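Undergrad: generate coordinates for the sequence data below:
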Amino acid sequence: MTTYVWRGAVDDRALGELHAEAFEHAYVDIGWSAQLKGHSLGWVTAHDDGHDDPVGFVNVAWDGGVHAFVLDTMVARAVRGRGIGRGLVARAASGARHAHCEWLHVDYEPELEPFYAACGFEPTPAGLVRLR
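TA: Sure thing, here's the model as predicted:
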């Protein structure tokens, strides 16, 4: 059984390892706890069978007003295909709604469009500037 936690405690190492696996890069210690507490409206962690280490995560950034943004949606490879990603995004939307946000935004690669459509997102035009 998967449980979801809004704004729960985060183990920097465990979350960094999950991020490295999900986005296929080497582990980087970015200090998740401090980053989330300092810059996010909230975040959701998914835990499988009561284990402490998360099997999923999503960050919800915001503008301090009515716009929230889904970032870093990730699910461990071993548990993909079980609806955990959709569960994370649903709870992120609920948290943003509870904070009186009116809009939830997400940017994604084209191959992720079916996933985000299943989460209720509608495609919109957007702009992007590469800074580095």
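
Undergrad: drop to CA atoms for contacts and neighbour counts, all remaining ones
TA: OK.

Undergrad: do a quick rundown of the strands in this structure.
TA: 2-6, 40-48, 56-62, 67-75, 103-106 (DSSP state E).

Undergrad: to compare with the earlier structure, here is another sequence to fold:
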Amino acid sequence: HLATLIRKVGVGEQLNNPNQVKVVVAANMDALYFSRSPIPFVRDVAPEEWTGRHTFFKHIGMYGYRTGTLGEITKLPVGSLETAESLEQNRWLENGYKIRCAVTDHESVGIDTPEDLANITEKNL
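TA: Below you'll find the model as predicted:
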């Protein structure tokens, strides 16, 4: 098992940013899939109303695992889901690993683009 943190996406928050990774979870809080797209798709509802109709989660990007697990996951072959989304955690899911998710209220600051880095540098964070 691996573990990671996720946060509920608030009503009105941006879902379409591909740099904000989304995750869907099972009832036991194991991750089912990570995507750069809004998941799940909420049918027959305008996209700007989705966060009011379904609980969406974004991935914080922090992991917990045993040392031996790190050695295992770094040797796994890259799969089609990781290639499609460019998200390493989908490689782990494709290879049968479980990723337990814990919900946090903490808002993390992601550095995924040159603009993000400039914003962090400007704010001295």
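
Undergrad: got a TM-score for the two of them?
TA: After superposition, the two chains reach a TM-score (TM-score structural alignment, normalised by the length of structure 2) of 0.26; 70 aligned residues with a Cα RMSD of 5.7 Å.

Undergrad: want to throw the strands of structure 1 into TSV with mean neighbour count?
TA: Listed next are those as TSV, based on neighbours: other Cα atoms under 10 Å:
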stretch	mean neighbour count
strand 2-6	17
strand 40-48	23
strand 56-62	24
strand 67-75	21
strand 103-106	16
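
Undergrad: JSON lines for those, including distance to A93 of structure 1?
TA: Shown next, in JSON lines, are these (distance: least, Cα to Cα, whole Å):
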{"stretch": "strand 2-6", "distance to A93 of structure 1": "11"}
{"stretch": "strand 40-48", "distance to A93 of structure 1": "10"}
{"stretch": "strand 56-62", "distance to A93 of structure 1": "9"}
{"stretch": "strand 67-75", "distance to A93 of structure 1": "9"}
{"stretch": "strand 103-106", "distance to A93 of structure 1": "7"}
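
Undergrad: and of the ones you listed, who's closest to A96 of structure 1?
TA: strand 67-75 (6.5 Å; Cα to Cα).

Undergrad: contacts for that closest one?
TA: 18-19, 22, 41, 55-62, 84-85, 88-89, 92, 96, 101-107 (Cα atoms under 8 Å, 6 or more residues apart in numbering).

Undergrad: how about a cut-off of 7 Å?
TA: 19, 22, 55-62, 85, 96, 101-106 (Cα atoms under 7 Å, 6 or more residues apart in numbering).

Undergrad: looking at structure 2, which helix is longest?
TA: Using DSSP state H, we find that the single longest helix of structure 2 is helix 114-123.

Undergrad: one more: structure 1?
TA: Using DSSP H to define each element, structure 1 has its longest helix at helix 84-98.
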